[in-house]
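**Q** pasting the sequence and the predicted coordinates here, then a few questions.
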Amino acid sequence: MSLKHVLLAGVVMTASAFAARADDAPSSAKAADLFAAPKAVAAPVQRPQQASQSPFILELAKPASTETAGAPKQASKEVDTSALRYYASQNDLTRVAAEIRLLRSQHPNWEPPQDLFTDSRSMIDEQPLWDLFAKHDLAGLHAAMDAERQKNPDWQPSADLATKIQLAEAHDQLVAASNAKQWGDVLDVASNNRGLLVCGDVDALWRTAEALKQTGDEARASDAYRYVLTSCDNPAERLATMQKASAVLTAPGAVDGLMALGRRGRDGRNEFDVLRFDAVRTRIGDAAAGKAGASLTPAEVDQLASYANSSRSAPDAQLLGWYQYSRKAFPEAETWFRSALAIKADPKSSEGLALTLREEGKLAEALDLAMSSRDLAPDNRKAFIQVMSGLLTATTPPVTPKPDQIAAFVTAVDTAKDAVGAQAYGWSLMKAKQVAAAETWFQKSMSWQPSQDAAIGVMVSAKQLKDERTVATLMTTYKTQYPRLAELEEAMRPRPTAKRVRVAKGGHAPRSSGSGGEGWDANATAIVDTYKSGNYDQALAMMDARRGTKSAEPHGLAIIRGWAQYHKGDWEGAQRTFEMAQQKSPGNDSETGLRIIRQGYLPPQFR
C-alpha cells in the first residue's frame, strides 16, 4: 500500500474525530485568490500548501418526493466529490474528514476514492496552463489541455488546477445568471460549487445573498452577509458587504445586527460608523441639488456635522459645504469647504470655495483660487470662467484682473467653448473700444451656443464696424427665432424725430415728458426699451454705437445714459453725465440724478 493510501486510511478511520473538530477550525485565513497562479515549478514537485477556509454552506430545500409505495427506487445519483477533492488538493485534513463524514451520512455505502491524494499529473510543466488561468482565458486553457492529451492520452491536470478551473467556470455561470436576474440558477450554481462561497470570491457571496433575498429567503441572505463579516478580513470588502446588506435587507433589525459585527479600530470607532449617516447624506445631497421633496431636520444636519468634525471626514465636510451654499449661507459654506480642503485636496471642494468667496464679495481670493485650480476638472474651469466673467462685465470691478489671468481666462473659455464667457469677454472688449475683437468673440459665442444675447452682441459690434454683410446674415438666419434682434436692427436705422417715451426703471427715471430733444428717433426709443429691460450693458453699447454714426444724442437719451451708469455702479461716470446734461439743458431730470448720487456718497445717517 502506498504512503498516500496509508494516509487516506488514517484520515478515514479518524474522520469522526476530525469532523467533530471541524467547526472549531480557524476560519479567518482567506482562500487563495480565484485566479492566482502559483510560481513555476517543474513537475512532479508538489505545489505549495495554501490556507483553506470553511465555505458558506448553502443547503437548498429538496423538492417533495413523488415516489409511490412499491415503486422501484431509481438508481442513486453519483456522489459529488468535487468539494472533497478540493480540500484534499489543499491537504486540509480537517475539512477532508468532515466532508467524508457528510458524504457517508448521505450515501452510507460510499467509500472515499483511493486516488484522493494522488497527483495524477504527468511529468510536464503546468506553468503555461497556470498562466492562461491567471488571465482567465479558460477557452485557451481548455485548448491547451486538449493539445496535451493528444500528445499524452493518460495525462490529467493536477487536482489543484482542475479544481480551480471548475470553480472559475462556476463563477462565470453564477455571474451570468445574476446579471440576467435568474435567481434560481444563481442558487443552483452556488449550492453545487461550495468552493465558490469563500472569502476569496466575495462577489459570489454577494450575488448569492441577493438571489436568496429575491427568492424570499431573507434570513439566509442575512446569513451570507454575516458569513463575510465573521470570516473575511479585507476592510474594503467588509464595508462593501455592509453597504450591500443595507440596500438589500428589509427585515426589522437585520441591518443593525450586522452593523454590530463591525470591528473596532485603534481609535475605538466601529468600522461601519461611516455608514450610519448614509440616509442623511442622501437627503442632504438631494437638498443641495435642489431636488423636489428633499427634506431633513436641523438635528440630522447637526449630527452629520458633528461626525464630520470628529472623524475628519473630507467628503462629509464637502457635502455640508454644498448644502450651505445651496441655502445661501455662504459664511457656513466657506467654513466647511475650508475644512474639507484642510483634510484632503479635492477639485470639488476647491470649486465650492471659489464660488462661495465670489458670493461673499471676496473677489481677489476667489479669483486666485479659481485660477490656481482651473485645470483640476471641467467644473473648476467653469468656476474660473464664472468668477472672471463677473469681473469683466462689472463697470467698476473691485479687483482688476491681471494680464496673465485674462490670458488664462481666454484659454479656458476657448477650451470649454463657454458661450457665456465669450460674451463677457466680448462686452469687456467693447468697453475697451476693441470692437473688431469683440465681434469675433460674440461670433464664437454664437457658434458654440446660439442665443439672443450673443446675437445682440454681434449686431451691436457689426453696426459699429459698419459690417452690413454680417448684419444681413444675422438677420436672415435669426430674425424669426430672436424677435428682439429684429426690433434692434429696425431701431438702429436712422429715423425722423419722434416723441420720447417716458422711462421708469429701478425707482429712478427721467421725469419730463414730451420731446426728448432734437434727434430723438426710433433708435433712441429702442435704447430706452433695452434700458427698461435691465440690460444696462447693452443699452450703453447701443448708445456708443449711435455716437459712432455721428447721430445727435438727445437730452433724454443722455439722462438714460446716466441712469444706466448708475445702475451698473459707475457713480462717477453717472455724475459726469448728469453734470454735462445739466450744463447743456438745465432741468429736473439731471438735478434728480445729481441729488441721488450725492446722497449716496453720504453716510446713511446724513442722507
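**A** In hand now; what should we look at? Numbering: from 1, shown residues only.

**Q** from here on, contacts and neighbour counts on C-alpha atoms
**A** Will do.

**Q** buried residues, the strand or helix carrying Gln583. List them.
**A** Secondary structure from DSSP states H and E places Gln583 in helix 571-584. Neighbour-count burial for helix 571-584 flags 571, 573-575, 577-582 (criterion: 16 or more other C-alpha atoms under 10 Å).

**Q** what does stretch 230-246 give?
**A** Of the residues in stretch 230-246, those buried (16+ other C-alpha under 10 Å) are 231-232, 237-239, 241-242, 244-246.

**Q** cool, stretch 420-432 as well?
**A** Going by 16+ other C-alpha under 10 Å, stretch 420-432 has these buried residues: 420-431.

**Q** check the offset of it from the chain's centre.
**A** 33 Å (C-alpha atoms, centre = their mean, to the nearest Å).

**Q** now stretch 163-173
**A** 34 Å.

**Q** for the nearest residue to Leu132 once chain neighbours are set aside, give me its contacts.
**A** With sequence-adjacent residues excluded and distances taken as C-alpha to C-alpha, 6 or more residues apart in numbering, Leu132 is closest to Leu141, at 5.7 Å. With contacts defined as C-alpha atoms under 8 Å, 6 or more residues apart in numbering, the neighbours of Leu141 are 129, 132-133.

**Q** is it true that Ser122 lies in a helix?
**A** No. Applying DSSP: H, G, I helix; E, B strand; the rest coil, one finds Ser122 to be coil, outside a helix.

**Q** ok, it - contacts?
**A** 43-44, 155-156.

**Q** included below, for side-by-side comparison, is a second structure:
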Amino acid sequence: MRLLFLSGLLLASAAFAEEARSVPDAVELAALYYYAEHGEQDRVEAEAARLRLKYPGFVVPADIHAPAAGQADESALWTLYEADDFAGIEAEIGRRRAQDPAWAPSEDFSAKLARRKLRAEMTAAAARKDWAGVVAAAGGLDPESETEVDLVWMLIDAAAETGAKTVAETAYRGLLSREGAARLPDGQLVATLRKAVRDLPAEDLRRKLAGLGLPAAEIEPIERDLARREVAAFNADEARQAPLAEATLARLRTAPETADLSLLGWHDLKTGAPKTAEQWFRTALAGGRDAENAKGLYLSLAAQDRQDEAYGVAEAYLQELAGDPQFLMNALSVRFARPGEREIDAGTVTAYSNAILAAESAGHAEILAWYAYNSRQYEAARAWFGKALDWESAPVRVKGLALSLLRLGDKAGSAALEEEYRGVYPAVWEEIGRIRPSKRNRAATAETPAKAAADTGYLADFKAKRYGACVEKLAALETRGPLSADAQLIRGWCHLGLDRLSEARRAFEAALGNARTQPDATYGAALTLLRGRLTDEAEAIVGLYPLAEKREREVRAEIYWQRARSAFDHKQYQRVLDALNARMALAAEPPDLSQLRGWAHYHLGNRREARAVFERLDMHLHDAAAARGIAATAR
C-alpha cells in the first residue's frame, strides 16, 4: 500500500513538472525582454516565434515594452505596430501629444514605423498592380545597403512593368556589386540574377555572373533562363532565319520543361525542320492542352504536306483555338473548300461559323456558303452568302446568293436581288442564264442508245485524238436526228482538243441535262471556260453542278490562280494574296505563284514577308527572278 502511494506521488510530481515546462521560465524570456528593451523589433518577433514552437499557446507578455526607468511607456504603440494598425498608431500619438505637447515617439519606434509603412504601401500598390505607385513609394530605398532585399525585388518588378530601365539598372547594380560582409547570400544573388535575365542584356549579365564566383550548380539555372530568352527572341524576330548555336539549344533539350518544348518547336519550325518541331509540340501537348502548342503542331504537319492530319489537330483543339479566329478559320477552311468528302462534324461547323462571325470575314463566309450549297443546305447557303455580301460586296457572292434562291424556289427573293444588283453586276444573271439548260436542250439530249450504239466511229476517232474526224462524224450523225447526251459530251471534248472554245462550251452545256453525263459535262465546261479566262462563269457552273473531289480541287485551284493573276494585273495586291491563300488550301504552290506572292507582299509594303518568300525560292531554284526579289527587298 505504501508503494502504491509513493508511486502515485511520483507520477503527480512528474505531471506537475511537465506542466511547469509548458511555460517558458524567466531565463528563456530574458532574450525577449532584452530585444524589446533595445528596440530590436525584428528580433522580438523572431524570438516570439521560436517560443511558440517550443511552447504551444505561448503569448507574448504584455509588459515586454514597458519602459525602463526614465523612458516613456510605448507599449500601446508597439501593440498597435504589431497589428499594422497605422490609423490606431496615429490616434494614440495624437492622444499622447494632447496630454503632453512635448512628447514624441522614440527614434527607434519612428524609424521602425516608417519601414513598416513603406513595406505596407509597396505591397498594397503591387497587389493592385499600381506599378508607378510601387516605384514612387520605393523612392527612399538604397539598393546598395537595403537589408530587406525583397523590397528591392518588388521595385525591380515594378520598374520592368513601367519601362523604367534606369531604375531597374540602378537596383541591379546596387544588389550585385556588394562586396565583403555586405555581399548578398548566394540564394539571394541567384534569385536576383534570374530576374535580371528578363531585364539586362545577355552579355552584361554573363559578365556579372562570371565575377560573382557562384558554384556551377547555381549558375546552371541562370544559363538555362538565358537560353530560353535567346530562343524566344529568335522565334519572335521574323528577319532572323539561321538556326541558333547548338550549345544554346542543348541547354533546353536536356530535361526540358513544357515551356522549353514549345520554344524548341517554334525554333525548329522556323528553321525548316518541321518533323522535329512536330515531336516537340506533341510532347508539350501530352502534358496539357494549349493553344500555342496546338498551332505549332498544326503548322508542323502542314509544312510536311500532311494536310489531313493538320486539319485533325485543328478539329481536336477547337475550344483552345477559338481565341484566335483568324488562325482557326484558315485551319478549318481547307476542309470546307473540299466538297465531296465525309460530312463535317456539327461541332466543327459551329466553331468555323463562330470564328467567321468574330472576325467578320467575308472570304470565309463565302467558303462556308459554297460548302452549304454543295451539301444541298440551301437555306444555310443563302444565309452565309447574304452575310458575306453584308461585309464585302463581290459578284461571285451575289451569284451564289442568286443560285441559292433559285434552288429554294424563292422567286420574290430572286427578283429583289436582281433589282438591287443587276445594275452593279449585270453579267451575273447572264452567266446564270447560260449555265441553266433550256427545255429545248434538255429535250435534245434525250437518250437514243440504239442510235449511239449503231455508230461509234466518232468514239474511235476521239480515243485516237483525231479530233477533226470526230467532229465531222458527229455532224453527219446529227443530220439524222438529235445527238445523245453521250455524243454531245464527246463532241465537247473533240472541240476542246481543237481549241474551239465556243463550240466545246455549247456541246458540254447540251450534255448537262442528263444525270449520267452531267459530272463529265460540268468538268469539260469548266475547263473550257477557264481556258477562255471566263473565271467567274467557271466558278458558277461548278457551284451549280457539283464535281467529284479531285476534279473540284483541280478546277478551283485554276480559278484561284486566274483570280490572283488578274488581281495582280489590276494592282489589287491584297486580293492576290487572298486568292493564293485559298489556292494553297487546295494544292501545293509552284514557284511561279510563289514569285507572285512575293511581289504582292512587296507592293503592299510587307518587306519581311516578301524577302522570306524570295529567299525560300532562292534556296531551291537559285534563279535570277528570286535574286531580283531579294535585292529589291533589301533596299
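**A** Here it is on my side, so go on. Being a predicted model, the structure only gives us computed values, none of them experimental.

**Q** follow-up on the earlier one: tell me which entries of the contacts of Ser122 of structure 1 lie within helices.
**A** Within those, no residue falls in helices by DSSP state H.

**Q** and in structure 2, which of those remain?
**A** Contacts conserved in structure 2 for these, counting by both residues aligned by TM-score structural alignment, their matches' C-alpha atoms under 8 Å: none.

**Q** show me where the stretch 151-300 of structure 2 has helices.
**A** Ranges of helices in the stretch 151-300 of structure 2, per DSSP state H, counting those that start in this stretch, are 165-176, 186-199, 202-212, 216-236, 246-253, 258-270, 274-286, 291-303.

**Q** please spell out the PyMOL selection for the buried subset of the contacts of Ser122 of structure 1.
**A** In PyMOL, selecting the buried portion of the contacts of Ser122 of structure 1, with burial taken from 16+ other C-alpha under 10 Å, looks like this:
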select buried, resi 155+156
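
**Q** format the contacts of Ser122 of structure 1 as TSV; extra columns: distance to Ala462 of structure 1.
**A** Output for these, formatted as TSV (distance: C-alpha to C-alpha, whole Å):
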residue	distance to Ala462 of structure 1
Ala43	85
Pro44	87
Trp155	86
Gln156	84
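
**Q** what is the burial count for Glu418 of structure 2?
**A** Residues within reach of Glu418 of structure 2, counting by other C-alpha atoms under 10 Å, total 19.

**Q** the helix or strand encompassing it packs against which elements?
**A** Using DSSP H and E, the element containing Glu418 of structure 2 is helix 411-421. Secondary-structure packing of helix 411-421 of structure 2 (3 or more C-alpha pairs under 8 Å, 6 or more residues apart in numbering; DSSP states H and E): helix 395-408.

**Q** next, the contact list for the closest residue to His65 of structure 2 other than its chain neighbours, please.
**A** Nearest residue to His65 of structure 2, sequence neighbours excluded (C-alpha to C-alpha, 6+ apart): Ser75, at 4.6 Å. Counting by C-alpha under 8 Å, 6+ apart, Ser75 of structure 2 touches 62-67.

**Q** alignment lookup: Ser75 of structure 2 to structure 1.
**A** Ser75 of structure 2 maps onto Arg121 in structure 1, with residues paired by TM-score structural alignment.

**Q** and what of Asp345 of structure 2?
**A** Using TM-score structural alignment, Asp345 of structure 2 pairs with Ile406 in structure 1.

**Q** since we're on its match, how many residues are nearby?
**A** Residues near Ile406 of structure 1, counting by other C-alpha under 10 Å: 15.

**Q** picking that back up, sec struct for the residue nearest to Leu132 of structure 1, please.
**A** Once three-state DSSP is applied, Leu141 of structure 1 turns out helix.

**Q** in the stretch 351-500 of structure 2, which spans are strands?
**A** Read by DSSP state E, counting those that start in this stretch, the stretch 351-500 of structure 2 holds no strands at all.

**Q** what angle do the helix with the most length in structure 1 and helix 202-214 make?
**A** Ranked by residue count, the top helix of structure 1 under DSSP H comes out as helix 159-179. Angle, helix 159-179 of structure 1 to helix 202-214, by axes from the mean of the first three to the mean of the last three C-alpha atoms, to 10 degrees: 40 degrees.

**Q** by contact count, what packs against helix 159-179 of structure 1?
**A** helix 82-89, helix 183-192, helix 202-214.

**Q** name the residues that touch the last one?
**A** It stands for helix 202-214 of structure 1. With C-alpha under 8 Å, 6+ apart, helix 202-214 of structure 1 has contacts from 171, 174-175, 178, 183-184, 186-187, 190, 196-198, 218, 220-222, 224-225, 228, 237, 241, 244, 248-249.

**Q** same thing with stretch 558-578 of structure 1?
**A** With C-alpha under 8 Å, 6+ apart, stretch 558-578 of structure 1 has contacts from 394-396, 506, 508-510, 528, 531, 536-537, 539-540, 543, 581, 589-591, 593-594, 597.

**Q** repeat for stretch 362-370 of structure 1
**A** 350-351, 353-358, 380-381, 383-384, 387-388, 398-399.

**Q** same deal with stretch 176-186 of structure 1?
**A** Contacts for stretch 176-186 of structure 1 (C-alpha under 8 Å, 6+ apart): 173-175, 207-208, 211-212, 214-215.

**Q** got the buried residues for stretch 311-324 of structure 1?
**A** Those would be 312-324, for stretch 311-324 of structure 1 by 16+ other C-alpha under 10 Å.

**Q** any idea how far Glu472 of structure 2 is from Asp225 of structure 2?
**A** Distance of Asp225 of structure 2 to Glu472 of structure 2, given as C-alpha to C-alpha, to the nearest Å: 80 Å.

**Q** before we move on, the earlier item: which residues touch the helix holding Glu418 of structure 2?
**A** 398, 402, 405-406, 429.

**Q** got the buried residues for it?
**A** 414, 417-418.

**Q** can you check stretch 395-410 of structure 1 too?
**A** Buried-residue list, stretch 395-410 of structure 1, by 16+ other C-alpha under 10 Å: 395, 401, 405, 408-410.

**Q** select from these every entry located in strands.
**A** Using DSSP state E to define strands, no part of the buried residues of stretch 395-410 of structure 1 is located there.

**Q** got TSV for the residues you listed, with distance to Ala416 of structure 1 too?
**A** Shown next, in TSV, are those (distance: C-alpha to C-alpha, whole Å):
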residue	distance to Ala416 of structure 1
Thr395	25
Pro401	20
Gln405	16
Ala408	12
Phe409	10
Val410	10
